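Q: turn this into a structure:
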Amino acid sequence: MNILFLTIAYNSSRNIYSDLMNEFRDNGHDVWVVCQTERRNNRETHLREESGINILRVKTGNLTDKVSIIEKGLTMLSVEYLFKAAIKDYLSGIKFDLVIYSTPPITFCGVVNYIKKRDGAVSYLLLKDIFPQNAVDLGMIKNNSLIHKFFMMKEKKLYAVSDYIGCLSKANVKYLIANNKHLDRSKIEVNPNSIKPMELCEIDKSSVKAIRGKYGIPDDATLFVYGGNLGLPQGLDFLVDICKELRNYPQIFLLIIGNGNRYESMSNALKEIAAPNVMLRKALPKDEYDKLLSACDVGLIFLSPDFTIPNFPSRLTAYMETCLPVLAATDEVTDIKDALLEAGCGMWSKSGDLKTFMANMKGLAGSETLRRTMGRNGRRYLEEHYTVDRSYKIIVSHFEKAEAHTNV
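A: Take a look at the predicted model:
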């Protein structure tokens, strides 16, 4: 089949999207990816092959890092038009059988509809983000405002144009059905974040010491790591409270790695706290980050307590892949806590509950046996539930069902 994947950001290094596209490629399909290249990159729209996948990078406005709300909004709204125009210019001679797209953004409806009408393609939405409700939860958009209603209209149209919708978890499926009663339930399913796990290999103590030494991290401390976005969705005020508390626990070291619109405020807060066992670093290249994870002891996940939608952070798979136990502090709506319990791979507390969080943190720091057991459980759960071949099979199964129905 000819596969078209629409997404905002795409790179060939290992991640949930490149792993899925590689899986399609490895199963004999021809894959085209359409993604953006931001204005700040000074690159015009261009098409080239990367690792056997055709990637069309479309010049758009800026969207990431320090971008004003106005520019970000205008860029999001223009993406649909720019992608459609680029597909007409560069991919007019290709008939696509399947178009896959992820959220964010929710503004792909027009280009998806164009491909469906032009080629008769099947459409599959990977629902990674429930917008605009998440923005309402965080106070970024006022409930029932004009902008809220506008994006709700866009959201409804995107769901309507989708033949199938793959949700991150059971809680996401329930939320989508409860809040979109017009949708056909049969087209909604669980299709979680998934990766192609690296081969598991033990790392010796000398390697751990060398990796930690490179970053100035003591080799005798229990190393907790948070790697990911630093923004409103993470509820970082609670992370600041944790950092203050850690001044009393020198045997624990906290490493925070990431980018985001709250990076500077986080940096300023940590300077004021002046905890010697807390370190903040900018995001690292994927290979370097993976190597650093192998020298850590526990992976951290944070979500704002204000969410009414069930988020399911993709960094969980990175921790599981590296056999790291997980310590999470989130809202009570997400079912990531249920996954941790079912897998036996981590501990959970509500974001803002400092007493329980610190008790969990001390429990993990004080028992290497517990960490090893939970880490192995997480890796096993990953291999059973979150591998990219499973996501691939979920998607292509709809073609197999259609073919079987046709042959009856």
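Q: drop to CA atoms for contacts and neighbour counts, all remaining ones
A: Fine.
Q: show me what the longest helix seen in the chain is packed up against.
A: Longest helix in the chain, counting residues (DSSP state H): helix 69-90. Contacts defined by 3 or more Cα pairs under 8 Å, 6 or more residues apart in numbering; DSSP states H and E place helix 69-90 against strand 53-60, helix 109-119.
Q: pick the most buried one from these.
A: Most buried of these by mean neighbour count (mean count of other Cα atoms under 10 Å) is strand 53-60; its value is a mean of 22.
Q: who's in contact with that strand?
A: Identification of contacts with strand 53-60 by Cα atoms under 8 Å, 6 or more residues apart in numbering yields 21-22, 25, 30-39, 43-49, 75, 78-79, 82-83, 86.
Q: next SSE after the longest helix of the chain?
A: strand 98-103 (DSSP states H and E).
Q: now that next one against helix 109-119, angle please.
A: Angle, strand 98-103 to helix 109-119, by axes from the mean of the first three to the mean of the last three Cα atoms, to 10 degrees: 180 degrees.
Q: which outside residues touch strand 98-103?
A: 1-7, 108, 112, 115, 121-130.
Q: next: stretch 189-209.
A: Contacts of stretch 189-209 (Cα under 8 Å, 6+ apart): 15-16, 19-20, 126, 164-170, 173, 218-219, 294-295, 314, 317, 321-322, 383, 386-391, 394.
Q: from the chain's centre, how far out does it sit?
A: Remark: stretch 189-209 is offset 16 Å from the chain centroid, using Cα atoms, centre = their mean, to the nearest Å.
Q: same question, stretch 236-248
A: 24 Å.
Q: tell me which residues in that stretch are buried?
A: 236, 238, 239, 242, 243, 244, 246, 247 (16 or more other Cα atoms under 10 Å).
Q: in three-state terms, how would residue 307 be classified?
A: coil (DSSP: H, G, I helix; E, B strand; the rest coil).
Q: can you tell me how far the nearest residue in space to it that is not next to it in sequence sits from residue 308?
A: Ranked by Cα to Cα, 6 or more residues apart in numbering and with sequence neighbours excluded, the top spatial neighbour of residue 307 is residue 137, at 5.4 Å. Remark: distance between residue 137 and residue 308 (Cα to Cα, to the nearest Å) = 7 Å.
Q: sequence B follows; please return its structure for comparison with A:
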Amino acid sequence: MERILLLTTKYPCRAGEGWLTNELADCFAKEGKSVSVLVLSWEYSDGESAVIDLNGVRVYRLRLWKIFYNKNIIFSTLKIFLFSALVRFRHGRVLRDTDLIVATTPCIVIWALLDFFWKKTKAKKYLILWDFFPYYMRDLWGAGKSKLFSFFLRWENRLYRKFDAIGCMTKGSIDFLESHYKIDPEKVSLLPLWTKQLHQVVLDASERSSIRAKYGIIDEAFVVIYGGAMSVVQGLDNILDLASHSKAKPQFQFVLIGKGSELARLKARVQDESLHNVLFIDHVPRDEYEKIIAACDLGLVSLSGNHAVPSFPSKSIDYLKVGLPILASIDKYTEFGGILTRDMKAGLWVEAGNPVTLAEALERMYSDSVFLSECAKNGRQYYEQEMKVDSAIQKILFACEDI
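A: Predicted coordinates:
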């Protein structure tokens, strides 16, 4: 399997903005593989259509016309149905000329590639399963769109069966897949999230103060940071509820970095409620982002309490990388809370929707410097031992060798 193709919707190409997919492709290339990436720009800001060479990887990016990025159900549906069909038309040859195809979820966005080309290629097909799209959407829609949920579930189930092997982030994800989908268990294996191993970003007192001053962060505050997407999936009112509950405690400052459909509403709520302890920072390159979180005291993970599916928030990787303790407000179904406290020993978690309990956990981490230091050390150790990208590619190759 010397020629490898990655199908994904997230593959940043700007300097300093590499992500999981970039690290995977780069590692395959360093192993001597011929690596190509077909990337669908799911957000208009992700980048225009182009073919570029980046770190020894050939990247075929396709972006639709701007009208398809309007945030309404009509254009969102059209984007789902048309995007991969256009990719098939433009870059079908790339799918045929490969030995191993590695795709990331959600599968629904690459349906045309799976349906029209799977029988025309002899390549092995591996799916990296990060989310259960219909179940996530059902949890957010509520009970009113059961027919739409059933439609997407049947479609996704059919697409999953087209793969030779499937990798899931956690044991809970494997159990959920096998109990809710008609999948051959022999195809499924564990594929934990990975990252390129880097030296820990450590700031001295002067550098820490400089970074804080640059972005308007209070120098003497205990800074709690959230970095990542800002959509309904994250349930970021959890964080604003915590900030509201902590208004009378000037030692805390809450910093949110990122972009997304909820950003404007969240900013409006902060203004309406005069939450002066909350600071928003515009999206910054990943290299700069890591310096900012290294200058903070605690990393926040937030998920909507409406979810009932297992997950492992990828934003936690950045916190672990810089040795930042983690406080998580998440749904009771996800495994991440147990992994955080039992396996990583890197922080605390509470069930989403309870700002009082979340505030108590924050107060404990703030007041117990020994516990906070141990969480920081343990998190970095977990990162170094369990999240190696070269281990991930070996798991993928091993899963496809005997197929």
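Q: look up how far residue 195 of structure 2 lies from the spatially most central residue of structure 2.
A: Against the mean C-alpha coordinate of structure 2, by Cα atoms, centre = their mean, the closest residue is residue 314 at 4.1 Å. The gap separating residue 314 of structure 2 from residue 195 of structure 2 is 10 Å, by Cα to Cα.
Q: where do the contact lists of those two overlap?
A: Joint contacts of residue 314 of structure 2 and residue 195 (Cα under 8 Å, 6+ apart) do not exist.
Q: need the three-state assignment for residue 241 of structure 1.
A: Under three-state DSSP, residue 241 of structure 1 comes out as helix.
Q: grab the nearest non-local neighbour of it.
A: residue 354 (7.7 Å).
Q: can you count the residues close to residue 207 of structure 1?
A: Neighbour count of residue 207 of structure 1, defined by other Cα atoms under 10 Å: 12.
Q: circling back to that earlier point, how about the residue nearest to the centre of structure 2, what's its partner in structure 1?
A: Aligning on TM-score structural alignment places residue 314 of structure 2 opposite residue 314 in structure 1.
Q: for its match, give its distance to residue 179 of structure 1.
A: For residue 314 of structure 1, the distance to residue 179 of structure 1 - Cα to Cα - is 23 Å.
Q: quick one: buried residues of the longest helix of structure 1?
A: So for helix 69-90 of structure 1, counting by 16+ other Cα under 10 Å, buried means 72, 75, 76, 79, 80, 82, 83, 84, 86, 87.
Q: list just the nearest of those to residue 289 of structure 1.
A: Relative to residue 289 of structure 1, the closest of the buried residues of helix 69-90 of structure 1 is residue 72; by Cα to Cα it sits at 27.8 Å.
Q: against structure 2, where does the one helix or strand residue 135 of structure 1 maps to fall?
A: Using DSSP H and E, residue 135 of structure 1 sits within helix 133-137. On structure 2, the counterpart of helix 133-137 of structure 1 by TM-score structural alignment is residues 135-139.
Q: what sits up against the matching stretch?
A: Taking Cα under 8 Å, 6+ apart as the rule, stretch 135-139 of structure 2 contacts 145, 146, 149, 153, 233, 306, 307, 308, 309.
Q: at 10 Å what do you get?
A: Contact with stretch 135-139 of structure 2 is made by 141, 144-146, 148-150, 152-153, 180, 233, 304-309, as judged by Cα atoms under 10 Å, 6 or more residues apart in numbering.
Q: relative to structure 1, what is the average displacement of it?
A: On superposition with structure 1, the mean distance recorded for stretch 135-139 of structure 2 (mean Cα distance after the TM-score superposition for structure 1) is 0.7 Å.
Q: picking that back up, and the contacts of stretch 189-209 of structure 1, which of them are buried?
A: Counted by 16+ other Cα under 10 Å, the contacts of stretch 189-209 of structure 1 give 15-16, 19-20, 126, 164-170, 173, 219, 294-295, 314, 317, 321-322, 383, 386-391 as buried.
Q: which ChimeraX command selects the buried ones in the contacts of stretch 135-139 of structure 2?
A: Selection of buried members from the contacts of stretch 135-139 of structure 2 for ChimeraX, criterion 16+ other Cα under 10 Å:
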select :149,152,153,233,304,305,306,307,309
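Q: just the ones of the contacts of stretch 135-139 of structure 2 in helices?
A: Among the contacts of stretch 135-139 of structure 2, the members falling in helices (DSSP H) are 141, 146, 148, 149, 150, 152, 153, 180.
Q: quick check: most distant residue from the centroid of structure 2.
A: residue 248 (33.1 Å).
Q: for that one, what are its contacts?
A: Neighbouring residues of residue 248 of structure 2 by Cα under 10 Å, 6+ apart: residue 277.
Q: three-state assignment of it?
A: Under three-state DSSP, residue 248 of structure 2 falls in the coil class.
Q: same thing with residue 397 of structure 2?
A: helix.
Q: noted, bye for now.
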